[in-house]
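> The sequence and its predicted three-dimensional model are supplied below.
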Amino acid sequence: MSSLPKLLITGASGFTGKHACYYFSKAGFEVIAVTRTHSFNEQIQTEHCDLTNKEAVRRMIKKIKPQFLLHLAGQNHVGQSWVDPVSSLEANFLSTLYLIEGLRHENPTCKIIVVGSALQFDPKDISTLKHPYSLSKTLQVLIAQSWEGLYDLPIVIAKPSNLIGPGTSNGVCSIFARKIVEMEVKNAEKVLEVSNLHAQRDFIDVRDAVSAYEILLTGGKSGEVYDISSGKSHSLKDVINMFRTLTTVEFDVKSSIESQVEKKVEIIPFKLAGLGWKPIVPFKSSLIDTLNFYRKNEKI
């Protein structure tokens, strides 16, 4: 029997999940990767579970009894949340409730990291609600904070900004990179489409985010919300111009909004910095690694 601390990682087959599983398996944890159907290599134990099935979640928690939970699973596509809002609520809200409740009954000392979103809205001002995805992620965080307070569970909230880096993702940088590689390899139409070139985003490399999750698992304070961000703002125009320097392909850009300028985003990760964390992957390196991922996996 392993003496390593057991870490349950949900959403293990996703963009962040894959990075997290390999990172923590090298960092001295016994990783149990939770997915619906996918499996990892033989070095990483896989547990198949539908997290929207309350009884299945309870059985899994009772079987594994993890010391740590990194909850990454969920529906993270804004567009899909408009098409099927109920599924988004089930995937983001109910799965979190079932996991926390399962741990409350079977292993209440388990340290829990619930990963929220920068797209949460302010429940005090319903006008800030822009889409069902935001509702689902806000409810996810509210239930985690409520159970931490009501039942004194060790739950920490992580709130990453826009994650970038190598791997398949729904993020805008990944979408741009994939289209550019299709231009390079498949002679696809040499046009990038964007809604607003002046939209501002804080981008953080997924590998930096995963290192932040490790710090929160070991040193994060229960009940606290920790921003995970670069502290720097980039417009989508800046992103596209950077991509232009990383490819020999010349392409046009179509923007549906030409003049709407957004304020720079300022998300400073003060609390995490106080725990000794800082991002180390440069923005340009993240974009290079994203492009190279798709160049090596052009069939994705």
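Perfect, thanks for sending it.

> For the rest of this, base every contact and every neighbour count on C-alpha atoms.
OK.

> Now name the helix or strand holding residue 7.
Here residue 7 sits within strand 6-10, counting by DSSP states H and E.

> Now do the helices in the chain.
Remark: helices assigned in the chain by DSSP state H are 15-26, 54-64, 78-83, 85-89, 95-106, 132-151, 172-186, 206-219, 236-244, 270-274, 283-296.

> Please convert those helices to CSV, extending it with mean neighbour count and distance to residue 5.
Below are these laid out as CSV (neighbours: other Cα atoms under 10 Å; distance: least, Cα to Cα, whole Å):
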stretch, mean neighbour count, distance to residue 5
helix 15-26, 20, 11
helix 54-64, 16, 11
helix 78-83, 14, 35
helix 85-89, 19, 31
helix 95-106, 21, 16
helix 132-151, 20, 22
helix 172-186, 19, 33
helix 206-219, 20, 11
helix 236-244, 16, 40
helix 270-274, 15, 23
helix 283-296, 18, 31
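
> Pasting the second one now:
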Amino acid sequence: MLRSPAMRRHESSPVALVTGAAGFVGAWLVRHAQQLGWTIIGARKPDTPWPSLDVEWVDVDLRDRAETHALLRATRPRYVVHLAAVAFPREAAQDPLEALRLNYGALDHLLGGIQLHAPDARLLYVGTGEVYGPRPDTAPPSREDDPLAPPNLYAATKAAAEVRATLAAEREGLDVVRVRPFNHSGPGRPPSYAESSFAQQIAQIERGEREPVLRVGNLDAVRDFSDVRDVVRAYTLLLERGEPGAVYNVCSGRGWSIREVVDHQVSRSKTKPRVEVDPALYRPAPPEGSTLVGDPARISALGWTPRYRFEETLDDLLADWRSRA
């Protein structure tokens, strides 16, 4: 287990171990937690570049039980935020067993290590709102006590991990809080996700790097989008105030069709590209519906409210891609 140079820890500040800290959400969580005065230990997959964040980095393969237990024994954190995952549905579909090893197996290893070496730690298990599955447009927003209907292998592995986390809380006495974030975006979002791909394409068109055609997939799908900066505030709030064993949606409660997302981003473009549906990107809506919107009432009761309108998120995302020339 390779570690970056150790940082001085402040005895009064909680120590948080963040898996997947080098990723999109992880980097935003690290920044926010540090503003709260927390000491962060960032766990990253070996051979992943260390982002320019002032944290203690630890290389660990979470698929390895012994390595994961050694990590918990060495760090003994107050909080553990488990973000590391195969997070893109197509990637999970290409290698389902690898998705299961990381999305389920890594969590099992973390829980075992916590039980042995940090039994007072609180684990925030970051799942996904996709476990509810899409619904008809007329259906009400998904609530935490609704039945799960994962529509793909990615969501199935995350649902299985949720069951494991629930068992740890109910049968093993561990302090576990589960969270189901719906779509979230913002600066740094990878281009494998639709709204970030659109922003990347627009920035490239504005620079003359590609033809003035915005290639899109199915524009009729409706998703619940939040700003990543609001989402990480929800995570720290749940670590501090969430009910042990409970599950919380993190979402806005409002659906955006992908067509609306495209229309907003094109309206901000300096070139006004032509929009074309690319058959390679098009995924037909499942028969059960194409809407996935959550109900944020439970986390709102803890005092969480979004600070960013999604229009602002999209504008910041486009500005980020424009800055990457």
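Received it, and whenever you're ready, just let me know what you need. The structure presented is a predicted model; accordingly, all values stated were derived computationally and were not measured.

> Is it possible to get a markdown table of the helices of structure 1 that adds distance to residue 71 of structure 1?
What follows is the helices of structure 1, written out as a markdown table (distance: least, Cα to Cα, whole Å):
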| stretch | distance to residue 71 of structure 1 |
| --- | --- |
| helix 15-26 | 9 |
| helix 54-64 | 13 |
| helix 78-83 | 19 |
| helix 85-89 | 15 |
| helix 95-106 | 8 |
| helix 132-151 | 11 |
| helix 172-186 | 22 |
| helix 206-219 | 10 |
| helix 236-244 | 29 |
| helix 270-274 | 18 |
| helix 283-296 | 24 |
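
> angle of the strand holding residue 7 of structure 1 against helix 206-219?
140 degrees (axes from the mean of the first three to the mean of the last three Cα atoms, to 10 degrees).

> of all the helices of structure 1, which lies closest to residue 117 of structure 1?
Closest approach to residue 117 of structure 1 among the helices of structure 1 (Cα to Cα): helix 132-151, 6.5 Å.

> what sits up against the closest one?
Helix 132-151 of structure 1 is contacted from outside by 75-78, 81-82, 85, 88-89, 92-94, 96-97, 100, 104, 114, 116-117, 119-121, 123, 129, 153-155, 157, 222-223, using Cα atoms under 8 Å, 6 or more residues apart in numbering.

> can you tell me how far residue 101 of structure 2 sits from residue 215 of structure 2?
34 Å (Cα to Cα, to the nearest Å).

> And residue 277 of structure 2, by the same measure?
6 Å.

> Among the two, which residue is more densely surrounded?
Legend: neighbour count by other Cα atoms under 10 Å for residue 277 of structure 2 and residue 215, higher for residue 215 (17 against 14).

> what residue of structure 1 matches up with that one?
In structure 1, the residue paired with residue 215 of structure 2 is residue 193, using TM-score structural alignment.

> That match reaches residue 255, doesn't it?
Yes. Proximity of residue 193 of structure 1 to residue 255 meets the contact threshold set by Cα atoms under 8 Å, at 6.0 Å.

> circling back: and the strand holding residue 7 of structure 1, what's buried?
6, 7, 8, 9, 10 (16 or more other Cα atoms under 10 Å).

> again with stretch 243-263 of structure 2
244-245, 247-259, 261-262.

> From those, which land in strands?
Among the buried residues of stretch 243-263 of structure 2, the ones falling in strands (DSSP state E) are 247, 248, 249, 250, 255, 256, 257.

> Format those as a markdown table; extra columns: distance to residue 190 of structure 2.
A markdown table is the format used below for those (distance: Cα to Cα, whole Å):
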| residue | distance to residue 190 of structure 2 |
| --- | --- |
| 247 | 27 |
| 248 | 25 |
| 249 | 23 |
| 250 | 20 |
| 255 | 21 |
| 256 | 19 |
| 257 | 20 |
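
> Among those, which one lies nearest to residue 294 of structure 2?
Residue 294 of structure 2 lies nearest to residue 249 out of those, by Cα to Cα, at 6.7 Å.

> nearest spatial neighbour of that closest one, skipping sequence neighbours?
Nearest residue to residue 249 of structure 2 in three dimensions, chain neighbours excluded: residue 180, at 4.7 Å (Cα to Cα, 6 or more residues apart in numbering).

> which residue lines up with the one you found in structure 1?
Under the alignment (TM-score structural alignment), residue 180 of structure 2 maps onto residue 159 of structure 1.

> likewise residue 120 of structure 2?
Taking TM-score structural alignment, residue 120 of structure 2 has residue 109 as its aligned residue in structure 1.

> can you check residue 26 of structure 2 too?
So residue 26 of structure 2 corresponds to residue 17, using TM-score structural alignment.

> what does residue 59 of structure 2 give?
That one, residue 59 of structure 2, aligns with residue 48 by TM-score structural alignment.

> List the residues that contact its match.
34, 35, 36, 37, 38.

> Adding neighbour count as columns, could you present those residues in JSON lines?
Putting the contacts of residue 48 of structure 1 into JSON lines (neighbours: other Cα atoms under 10 Å) gives the following:
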{"residue": "34", "neighbour count": "28"}
{"residue": "35", "neighbour count": "22"}
{"residue": "36", "neighbour count": "15"}
{"residue": "37", "neighbour count": "11"}
{"residue": "38", "neighbour count": "13"}
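
> corresponding residue for residue 79 of structure 1 in structure 2?
If you follow residue 79 of structure 1 across to structure 2 using TM-score structural alignment, you land on residue 90.

> what separates its match from residue 325 of structure 2, distance-wise?
28 Å.

> Next: residue 305 of structure 2.
34 Å.

> Which one of these two is surrounded by more residues?
A direct count of neighbours by other Cα under 10 Å for residue 305 of structure 2 and residue 325 places residue 305 higher, at 17 against 8.

> which residues touch the more buried one?
Residue 305 of structure 2 is in contact with residue 230, counting by Cα under 8 Å, 6+ apart.

> What is the aligned counterpart of it in structure 1?
Checking with TM-score structural alignment, residue 305 of structure 2 has residue 278 as its match.

> list the contacts for the spatially closest residue to residue 104 of structure 1 that is not a sequence neighbour?
Excluding its sequence neighbours, the residue lying closest to residue 104 of structure 1 (Cα to Cα, 6+ apart) is residue 153, at 7.4 Å. Contacts for residue 153 of structure 1 (Cα under 8 Å, 6+ apart) come out as 104, 108, 109, 111, 147, 222.

> Tell me which of those you also see in structure 2.
Contacts from the contacts of residue 153 of structure 1 that recur in structure 2, judged by both residues aligned by TM-score structural alignment, their matches' Cα atoms under 8 Å, are 104, 108, 109, 111, 147.
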